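1. Task: produce atomic coordinates for the following.
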Amino acid sequence: MSDKKHTHTHQLQQASRETRHEWYGKTITLASVVGIIILVVAIIYFIGQRGLAAFTTDHVKVTDFLFSADWNPLDGKQYVGAAAMIVTSFLVMILATLLAVPFALALGIFMTEFAKNRLTKYLQIMIELLAGIPSVVYGFLGVTIIVPAIRTVFGGAGFGILAGILVLFVMVLPTITSLTIDALKGVPAQYRQASLALGATWWQTTSKVILRAATPGILTAIIFGMARAFGEALAVQMVIGNAVLMPHNLISPAATLTSQLTSQLGNTVNGTLANNALWSLALFLLLMSLAFNLVVRIIGKRKG
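-> Below you'll find the model as predicted:
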């Protein structure tokens, strides 16, 4: 009787301990979620408040900001046209992504459908290493290798849009490749087996069945790569030339939104038009980031 009572008491104590642990876990999880929500709201509020100051306090027109290429936001001169930087940012992002997508698809298909396990393992390690290299290293390699090569082939200073595209191509390639591999691996094995059983070749199965089934995941990978390219600052700043000019060719110096922010924000005084204009660039970048996330969610819903 005493043993049964002791066992029952032990079970109650164990249940009580498990209940406490579960409560602690739920509390920590809830606190983390609330903290993340507060942090995101605070970032949006802070950037939104500072970014709108140029339009509310300094009375800059939104149309001038978006469509004018005159950028000289000194006190008393409301030349706050960001069109040149917006066009350059989109141009560099789109061309770098278009250059990276075929390589990412080829690597993803090869690693998931044709390569042996050992080779796939080595390639995966290389992709992870490329993804983990700091931006400043890519920028340094761009300055020491890509810029002199462009100068030799095309002439000029070598700094410009083409250098930024090539640097971003190498930077976004691991991101798009990794997510593409995950999308291809997510295709059910039954699809492959059914296609092969019907007499299709491996390439027909890959191109007609697997790629089509993995299209939503591949599109998500491309959007994440575009977001990575659009938001990159340091590496692009080191090779693009940082001249706020409307791009006329790929070897002319230019400036993106991020390169202008990183190079000029520390040289302005809080509350001035020059500082508020730079925060307006940051607000535009934030809105573009939200747009990229919205597109990813739409693609995810279509996939579901």
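2. contacts and neighbour counts: CA atoms only from here.
-> Will do.
3. and the spatially closest residue to residue 185 that is not a sequence neighbour, what does it touch?
-> Nearest residue to residue 185, sequence neighbours excluded (C-alpha to C-alpha, 6 or more residues apart in numbering): residue 112, at 6.6 Å. Counting by C-alpha atoms under 8 Å, 6 or more residues apart in numbering, residue 112 makes contact with 120, 181, 184, 185.
4. do residue 230 as well
-> Contacts here follow C-alpha under 8 Å, 6+ apart; on that basis residue 230 touches 89, 90, 92, 93.
5. buried set for the helix or strand the third one falls within?
-> Under the criterion DSSP states H and E, the helix or strand holding residue 92 is helix 83-109. Judged by neighbour count using 16 or more other C-alpha atoms under 10 Å, the buried positions of helix 83-109 are 83-97, 99-101, 103-105, 107-109.
6. same check, this time on stretch 116-124
-> Quick answer for stretch 116-124 (16+ other C-alpha under 10 Å): 120, 124.
7. Mind listing residues that contact that stretch?
-> 111, 112.
8. one step back: can you classify the residue nearest to residue 185 by secondary structure?
-> Secondary structure for residue 112, judged by DSSP: H, G, I helix; E, B strand; the rest coil, is helix.
9. separation between it and residue 74?
-> Distance from residue 112 to residue 74, counting by C-alpha to C-alpha, to the nearest Å: 55 Å.
10. now the residue nearest to the spatial centre of the chain: how far from residue 129?
-> Compute the mean C-alpha point of the chain, and by C-alpha atoms, centre = their mean the closest residue is residue 228, 2.2 Å away. From residue 228 across to residue 129, the span is 17 Å (C-alpha to C-alpha).
11. And for residue 144?
-> With C-alpha to C-alpha as the criterion, residue 144 and residue 129 are 20 Å apart.
12. what's the answer for residue 33, then?
-> When residue 33 is compared with residue 129 (using C-alpha to C-alpha), they lie 31 Å apart.
13. Of all the helix elements in the chain, which one is longest?
-> helix 2-56 (DSSP state H).
14. helices and strands around it, which ones?
-> Applying 3 or more C-alpha pairs under 8 Å, 6 or more residues apart in numbering; DSSP states H and E, we find helix 2-56 packed against helix 273-303.
15. right, and residue 143 touches residue 238 too?
-> Yes: using C-alpha atoms under 8 Å, residue 143 is in contact with residue 238, at 6.9 Å.
16. So which of those two has more stuff around it?
-> Comparing residue 143 with residue 238 by other C-alpha atoms under 10 Å, the one with more neighbours is residue 238, at 23 against 20.
17. let's see this one next to it:
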Amino acid sequence: MEQIKDTQPTRSTKRNQERFGKTISLIATLLIVLVVLSILFFVLSRGLRTFTQHDVSVLDFFAGTEWRPGETDDAGNALVGALPMIVGSFVVTLLSALLATPVSIGAAVFMTEVSPKAGKKILQPAIELLVGIPSVVYGFIGLTVVVPFVRQLVGGTGFGMLAGTLVLFVMILPTTTSMAVDALNAVPRHYREASFAMGGTRWQTIYRVVLRAAMPGLLTAIVFGMARAFGEALAVQMVIGNAPVLPDSFTTPASTLTSILTMNMGNTVFGTLENDVLWSLASILLVMSLVFNIVTRWIGKKGAIKG
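-> You can find the predicted model right below:
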């Protein structure tokens, strides 16, 4: 009886601690959900004011090519066409992803399959260093190195989507490479051993077995890299030229959603059309972030099902 009495307070204390831990976890989860919903509501509500309060046509906003907030055309319609910024964002994102994907996968294959020791000693520290470099440093290097290089290579001012693509390529390279390494390392060792047992060479094993087994993880790495490229602001703003017009080539000044936001958000009055259209651009960025997350989760579920 005495032993039972001695254990009851201990069990009660553990039960109370467990209940307290669950309560704290629930509060933290609800707080995170509340913050996310609040951000979604605030950004989207401000962005929709462009169409509900200022009577801007949705078609004119997404398909228009004139970006001069505060001015109107002959018919009295506000010149707030966001198509140049939307095109600029998607073009530099896709081009940087196309450049980074083969380099990232090649580096990941070298680090995991060809020379793991050299990869851990040399490439891994270099990648970790690149991840920690601030965006403004990338932008400054792009301004002093990439822009003059593009100017000498193809002429013009050097500012444009080509310079922005090269800067973003370097910025997303460590992210995609790190995730690609994790994806390749996650492939079970017996996959490789089975391929070697059937007479496959090392490169046949890498191409036909390892890369195919790691494909969901590799696609996730590419999507994450595109998400970072799409949302990057400062570095792109410093090298793209910030001209809100549809570019006629990769070497003419252009703009992205983020570059226009960073340039103009502090120079507008809250509640005016000039301010609300910037929130509309921010809403596009927010929606695209959600799309990237949904695509990533879909890829993960497909990989889990196949595995």
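18. returning to what we had before: kindly confirm my reading that the residue nearest to the centre of the first structure is in a helix.
-> Yes: judged by three-state DSSP, residue 228 of the first structure forms part of a helix.
19. Next, find the distance separating the equivalent of residue 44 of the second structure over in the first structure from residue 256 of the first structure.
-> Matched to the first structure by TM-score structural alignment, residue 44 of the second structure sits across from residue 48. As judged by C-alpha to C-alpha, residue 48 of the first structure and residue 256 of the first structure stand 20 Å apart.
20. ok, the two, which is more surrounded?
-> residue 256 (33 against 18).
21. Contact partners for that one?
-> Residue 256 of the first structure makes contact with 85, 86, 88, 89, 236, 237, 242, according to C-alpha under 8 Å, 6+ apart.
22. Kindly provide the distance from the second one to residue 179 of the first structure.
-> Think residue 86 of the first structure. From residue 86 of the first structure to residue 179 of the first structure the distance is 27 Å (C-alpha to C-alpha).
23. same question, the third one
-> As for residue 88 of the first structure, its distance to residue 179 of the first structure is 26 Å (criterion: C-alpha to C-alpha).
24. next one: the fourth one
-> Going from residue 89 of the first structure to residue 179 of the first structure by C-alpha to C-alpha gives 23 Å.
25. what's the answer for the first one, then?
-> Remark: distance between residue 85 of the first structure and residue 179 of the first structure (C-alpha to C-alpha) = 29 Å.
26. Likewise for the last one?
-> Here residue 242 of the first structure is placed at a distance of 32 Å from residue 179 of the first structure (C-alpha to C-alpha).
27. The strand ranked longest in the second structure: what's the following helix or strand?
-> Longest strand in the second structure by number of residues (criterion: DSSP state E): strand 67-72. The helix or strand immediately downstream of strand 67-72 of the second structure is strand 78-80, counting by DSSP H and E.
28. Run the chain-centre distance for that following strand.
-> In terms of C-alpha atoms, centre = their mean, to the nearest Å, the centre of strand 78-80 of the second structure is found 29 Å from the chain centre.
29. Give me the mean deviation of it from the first structure.
-> Compared with the first structure after fitting, strand 78-80 of the second structure deviates on average by 0.6 Å (mean C-alpha distance after the TM-score superposition for the first structure).
30. The first structure: matching residues for that strand?
-> By TM-score structural alignment, strand 78-80 of the second structure lines up with residues 78-80 in the first structure.
31. contacts for that stretch?
-> 60, 64, 65, 68, 70, 71, 72, 73, 273, 277.
32. mind listing what the aligned partner of the fifth one in the second structure touches?
-> Taking TM-score structural alignment for the superposition, residue 70 of the first structure sits opposite residue 66 in the second structure. With contact set as C-alpha under 8 Å, 6+ apart, residue 66 of the second structure has these partners: 79, 80, 81, 82, 244, 245.
33. so which of the residues you listed hold up in the first structure?
-> On the basis of both residues aligned by TM-score structural alignment, their matches' C-alpha atoms under 8 Å, what survives of the contacts of residue 66 of the second structure in the first structure is 79, 80, 81, 82.
34. any idea which of these is closest to residue 20 of the second structure?
-> Within these, the smallest distance to residue 20 of the second structure is 50.1 Å, found for residue 82 (C-alpha to C-alpha).
35. Show the contacting residues for that closest one.
-> 61, 62, 63, 64, 65, 66, 67, 281.
36. Quick check on those residues: which are buried?
-> 61, 64, 65, 66, 67, 281.
37. wait, doesn't the fifth one sit right on residue 81?
-> Read that as residue 67 of the second structure. Yes: counting by C-alpha under 8 Å, residue 81 is a contact partner of residue 67 of the second structure at 5.2 Å.
38. other SSEs contacting the helix or strand harbouring residue 163 of the second structure?
-> According to DSSP H and E, residue 163 of the second structure maps onto helix 161-185. Under the contact definition 3+ C-alpha pairs under 8 Å, 6+ apart, helix 161-185 of the second structure sits against helix 83-109, helix 124-132, helix 135-141, helix 147-154, helix 215-231, helix 234-240.
39. Also compute the angle for that helix relative to helix 124-132, please.
-> In terms of direction (axes from the mean of the first three to the mean of the last three C-alpha atoms, to 10 degrees), helix 161-185 of the second structure departs from helix 124-132 by 130 degrees.
40. Just the buried residues of the next helix or strand after helix 161-185 of the second structure, please?
-> Next along the chain after helix 161-185 of the second structure, taking DSSP H and E as the criterion, comes helix 189-197. Across helix 189-197 of the second structure, burial judged by 16+ other C-alpha under 10 Å covers 192, 195.
41. And stretch 36-49 of the second structure, by the same measure?
-> 43, 44, 45, 46, 47, 48, 49.
42. Is it possible to get a markdown table of those that adds distance to residue 151 of the second structure?
-> Putting these into a markdown table (distance: C-alpha to C-alpha, whole Å) gives the following:
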| residue | distance to residue 151 of the second structure |
| --- | --- |
| 43 | 38 |
| 44 | 40 |
| 45 | 42 |
| 46 | 40 |
| 47 | 37 |
| 48 | 40 |
| 49 | 41 |
